[in-house]
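1. I'll drop the sequence and a predicted model, then ask my questions.
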Amino acid sequence: MQTLDFNRLQETLYHEELPNGLQVFILPKKGFSKTYVSFTTKYGSIDNTFVPLGKKEKVRVPDGIAHFLEHKMFEKEDGDVFQKFGMNGASANAFTSFTRTAYLFSATENLYPNTELLLDFVQAPYFTEQTVEKEKGIIGQEITMYDDQPDWRAYFGAIENLYESHPVKIDIAGTVESIADITADHLYECYHTFYHPSNMLVFAVGAVDPEEMMEFIRTNQAAKTFDRPERIVREFPQEPANAAVAERSIEMDVSKPKVQFAVKLPYPDLSGIDALKHELSNEILLDLLFGRTSDFYTEAYEEGLIDESFGTEFTSETGFAFAVIGTDSKDPDKFAEKVRATLRSASEKFPFGQDALDRQLRRRTGLFLRALNSIEYIANQFTRYAFNGMNLFDTVPALEDLQVKDLQDALVPLADEQAWSVFEVLPASKGE
């Protein structure tokens, strides 16, 4: 078992790659009574075209299947797994993102029975055509619910505008039409391809003994048989640098328009500290340009162009990256134009020096150190960083290594006008 000491953070991370390829990370936290354990596969909604395990030809599976599979994993022949966690005093959950599917529990007791339950249910798929058909109605209702949420429609509408054909533009849950085509055979094919231990990661944080937990997981995995690991062949379409659609709007039952200004960014083929620096540079740049201490924010708020819903987001996952700046606004067109003007002005003359960066670095370092007191935060973030070739605990060194030039470099693609797009949700027109 490998020990990774982060002395400045007073954290020690334990890591081992098991013979079946499973990566196991354990972070003991003194003074905590709760433990989080997650079991995550590097498989998300964008993985809809791939070569199945043991085959040579690629397949295209229905959109939304990763999310559908996540739902079905909890249903077994002998009952619902959620109930079993509850009987063990644990709170269980799961989620599917663009690039990963995670199963997790938190508990203050019965750590090893719950860990065994987590490992065993994720590694024992059970699908029938009858249960698959039943689930279509349940997930169909979930999709319809999200379709009726203006904030969700605004966010995904902006992403749809950016991409011509990359599956990131498709809602994670798919559509009612796409999930209608899912079969039990589809689920097994996806499961056996992406749920191999060599494509997965276990992370435990909190009140846990690393030696005992690692030995428990070793024993659990050694008792099981898996196919020989194979490299997963995924296929994604080539995307142009420009946004697919410059402007688009829909009408919904909202009292105030919603607007999302989105920027399609190039994916950086980086790892380690360099990948962390790239992510932090973009987040800090967005904060300096549009955050609560910026001239933009002060002016836009005084003009009534933004309200408490205003926010920025930078997303960078394997194969794609984008930024979104959004708000509810009485004048969405004027808001979008103000964002454009801010980016153009910064591109013409970079407005931030070392003092502005230093303030951000102190603030970000403080926020990160406080966040490490939350095992919920660590549990939710660690795997995302790991699957993107980064280590969450390298954040402080990466912050300290940032230079003003890193922000200037981040501005170049952000200020590319061909990569800009605006999506608006407008109040529905009232008929006579």
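-> Nice, thanks for sending it over.

2. can we go C-alpha only for contacts and neighbour counts from here?
-> Will do.

3. Doesn't residue 390 belong to a strand?
-> No - assessed with DSSP: H, G, I helix; E, B strand; the rest coil, residue 390 is coil; it does not lie in a strand.

4. this is the other structure I want to compare:
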Amino acid sequence: MEELVYQQLNEKIYQETMDNGLQVFLLAKPEMAKTFGIFSTNYGSIDQTFTPIGKSDKVTVPEGIAHFLEHKLFEKEDRDVFQDFTKLGASANAFTSFTKTAYLFSATSQIEKNIETLVNFVQDPYFSEKSVEKEKGIIAQEIRMYDDQPDWRAFFGTIQSLYHEHPVKVDIAGTVDSIQNITKDDLYTCYETFYHPSNMSLFIAGNIDPEAIMKQVRENQAGKSFPQAPEINRSYPEEPAAVAEKESSITMPVTTAKCMVGVKENVLDLSGKELIRAELLSDMILDFYFSKSGAFYEELYKNDLIDDSFQYETELDRQFGFTILGGDSRKPDKLAKRVKEMLHELKTKSIPEEDFTRMKRKKIGQFMRALNSLEFIANQFVHYHNLGFDLFDVLPEIESLTTKDAEEYLQHWIKEETISVFQVKPQGNE
């Protein structure tokens, strides 16, 4: 068991790679009453085309299968695993993202039993044709529910307008039609390929004894048999640099239009560290100009182009990246025009040293506050680990950023061909 010491943050991670390839990370927080565990696989909704373990030819599985698989792992032949956690006094959940599927629990007691339950149920799949067919109806209902949510449609509509071919443009849950094609065999193919321990990590944070927990996990994994670790061969379509659609819209029963401006990010040439630096700079710049105290936000608000729903986010990951700004607007066309102008104006901005110092201080403050959350630490540690980076190296990375870094980033960030506008318009206003 290796100790990773971060003196600046006064944190210590205990790390060990099991014989089967599973990477285990433990963070002791004796001052905490709660313990949080997350067992995740480096596999998400964008991993639709790959070479199955033991095969030589690529396959393309139905859209939404990673999310479908997440649902099905909780259902065993004789029980629902959620009940197992409830009996142990724990709260359990799971989620699927574009690049990750994670299973998690939080509890204040019976921690070792909860860890055993978490690891065992994920590593013991049970799928039957009958249960798969039943699940299709449940997930179809979930998809329809999200299809009725204007904010969700605006978010995914923007991504779809940015991307031509890449599977990031597909809703994580898939479509009502696509999930009908999922079979029991498809689920086992995906499970056997992506749920091998060598493609997974276990992170436990809280009031724990690292030595005892690591010993428990070590013995648990030693008692199970897995095939030799596969080299996962994923395949993604070639994606043009330019957006798929400059402007697009849908109509829904909303009283106020929603207008989103999307920026397609070029991430394919970025390493893990470069990706993190780009994400940090993007977050800091957007916060400086478009937060409620920012100059651009104030102008948009005074001109009645936005309301309090206005927001922004950047997501950079392996294979894809995007920035989205927008919200409700009574003047969506004017909002789109002005936000695009503002983004282009950023290329000409010279950031005063004192302003950049404030930007860094604010980002450091936000990061340090977030470290009070076990959930944040666990989720973000796994996220950064999958990108080849370390969460606890984010602080020195922020501190190392300079005004020159920000200005150089702005010079290459915004291009007209990488901007798209998506609107959700009130019905009858076509």
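-> Right, received. Where do you want to start? A quick note: this is a predicted structure, and the numbers were derived from the prediction, not measured.

5. TM value for the aligned chains?
-> Overlay of the two chains. TM-score (TM-score structural alignment, normalised by the length of the second structure): 0.98; 430 aligned residues with a Cα RMSD of 1.3 Å.

6. Which helix or strand contains residue 190 of the second structure?
-> Using DSSP states H and E, residue 190 of the second structure sits within helix 184-194.

7. whereabouts in the first structure does that helix align?
-> Mapping helix 184-194 of the second structure onto the first structure (TM-score structural alignment) gives residues 184-194.

8. what's the average per-residue distance for the matching stretch once overlaid on the second structure?
-> Stretch 184-194 of the first structure, aligned to the second structure and superposed, deviates on average by 0.2 Å (mean Cα distance after the TM-score superposition for the first structure).

9. So what touches the helix holding residue 190 of the second structure?
-> Contacts with helix 184-194 of the second structure, where a contact means Cα atoms under 8 Å, 6 or more residues apart in numbering, come from 41-43, 52-53, 61, 65-66, 69, 127-129, 132, 230, 232.

10. And for stretch 46-64 of the first structure?
-> Residues contacting stretch 46-64 of the first structure (Cα under 8 Å, 6+ apart): 45, 65-66, 98-99, 166-168, 170-175, 178-179, 181-182, 186, 189-190, 192-193, 230, 232-236.

11. if we look at the helix or strand containing residue 288 of the first structure, which residues are touching it?
-> Residue 288 of the first structure is part of helix 272-290 when elements are defined by DSSP H and E. With Cα under 8 Å, 6+ apart as the test, helix 272-290 of the first structure has contacts from 268, 294-297, 312-314, 316, 342-343, 352, 356, 360, 389-391, 394-395, 397-399, 401-402, 406-407, 410-411.

12. repeat that for 6 Å
-> 294, 296, 297, 389, 390, 398, 407, 410 (Cα atoms under 6 Å, 6 or more residues apart in numbering).

13. Show me where the stretch 151-300 of the first structure has its strands.
-> 200-206, 233-234, 247-252, 258-265 (DSSP state E, counting those that start in this stretch).

14. Turn the ones you listed into JSON lines, including mean neighbour count.
-> Putting the strands of the stretch 151-300 of the first structure into JSON lines (neighbours: other Cα atoms under 10 Å) gives the following:
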{"stretch": "strand 200-206", "mean neighbour count": "24"}
{"stretch": "strand 233-234", "mean neighbour count": "14"}
{"stretch": "strand 247-252", "mean neighbour count": "14"}
{"stretch": "strand 258-265", "mean neighbour count": "28"}
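
15. For those, give me TSV that also has distance to residue 422 of the first structure.
-> Shown next, in TSV, are the strands of the stretch 151-300 of the first structure (distance: least, Cα to Cα, whole Å):
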stretch	distance to residue 422 of the first structure
strand 200-206	37
strand 233-234	30
strand 247-252	5
strand 258-265	5
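
16. do you know which of those strands lies nearest residue 144 of the first structure?
-> Evaluated with Cα to Cα, those place strand 247-252 nearest to residue 144 of the first structure, the distance being 14.0 Å.

17. so the helix holding residue 190 of the second structure versus strand 200-206, what angle?
-> 70 degrees (axes from the mean of the first three to the mean of the last three Cα atoms, to 10 degrees).

18. mind listing what's buried in helix 184-194 of the second structure?
-> Using 16 or more other Cα atoms under 10 Å as the test for burial, helix 184-194 of the second structure gives 184, 186, 187, 188, 189, 190, 191, 192, 193, 194.

19. Over to stretch 170-177 of the second structure?
-> 170, 171, 172, 173, 174, 175, 176.

20. Return the subset of those lying in helices.
-> residue 176 (DSSP state H).

21. So which of the buried residues of stretch 170-177 of the second structure is the closest to residue 87 of the second structure?
-> Nearest to residue 87 of the second structure out of these is residue 173 (Cα to Cα; 29.2 Å).

22. Kindly provide the distance from the aligned partner of the closest one in the first structure to residue 389 of the first structure.
-> If you follow residue 173 of the second structure across to the first structure using TM-score structural alignment, you land on residue 173. Shown here: residue 173 of the first structure relative to residue 389 of the first structure, a distance of 26 Å by Cα to Cα, to the nearest Å.

23. now swap in residue 229 of the first structure and tell me
-> Counting by Cα to Cα - residue 229 of the first structure and residue 389 of the first structure are separated by 20 Å.

24. the more surrounded of those two?
-> Using other Cα atoms under 10 Å as the criterion, residue 229 of the first structure and residue 389 rank with residue 389 on top: 17 against 14.

25. so what's residue 294 of the first structure up against?
-> Contacts of residue 294 of the first structure (Cα under 6 Å, 6+ apart): residue 288.

26. Just the buried ones from the contacts of helix 184-194 of the second structure, in ChimeraX syntax?
-> Buried residues within the contacts of helix 184-194 of the second structure, by 16+ other Cα under 10 Å, are selected in ChimeraX with:
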select :41,42,43,52,53,61,65,66,69,127,132,230
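
27. Just the ones of the contacts of helix 184-194 of the second structure in helices?
-> 65, 66, 69, 129, 132.

28. From residue 122 of the second structure, how far out is residue 109 of the second structure?
-> From residue 109 of the second structure to residue 122 of the second structure the distance is 21 Å (Cα to Cα).

29. who has more neighbours, those two?
-> Neighbour count, other Cα under 10 Å: between residue 109 of the second structure and residue 122, residue 122 has more, with 19 against 15.

30. After the helix or strand encompassing residue 354 of the second structure, which helix or strand is next?
-> If you go by DSSP H and E, residue 354 of the second structure is part of helix 353-370. Next helix or strand after helix 353-370 of the second structure toward the C-terminus (DSSP H and E): helix 374-386.

31. which ones are touching the most centrally placed residue in the first structure?
-> Nearest to the mean C-alpha position of the first structure, by Cα atoms, centre = their mean, lies residue 97 at 5.1 Å. Counting by Cα under 6 Å, 6+ apart, residue 97 of the first structure makes contact with residue 44.
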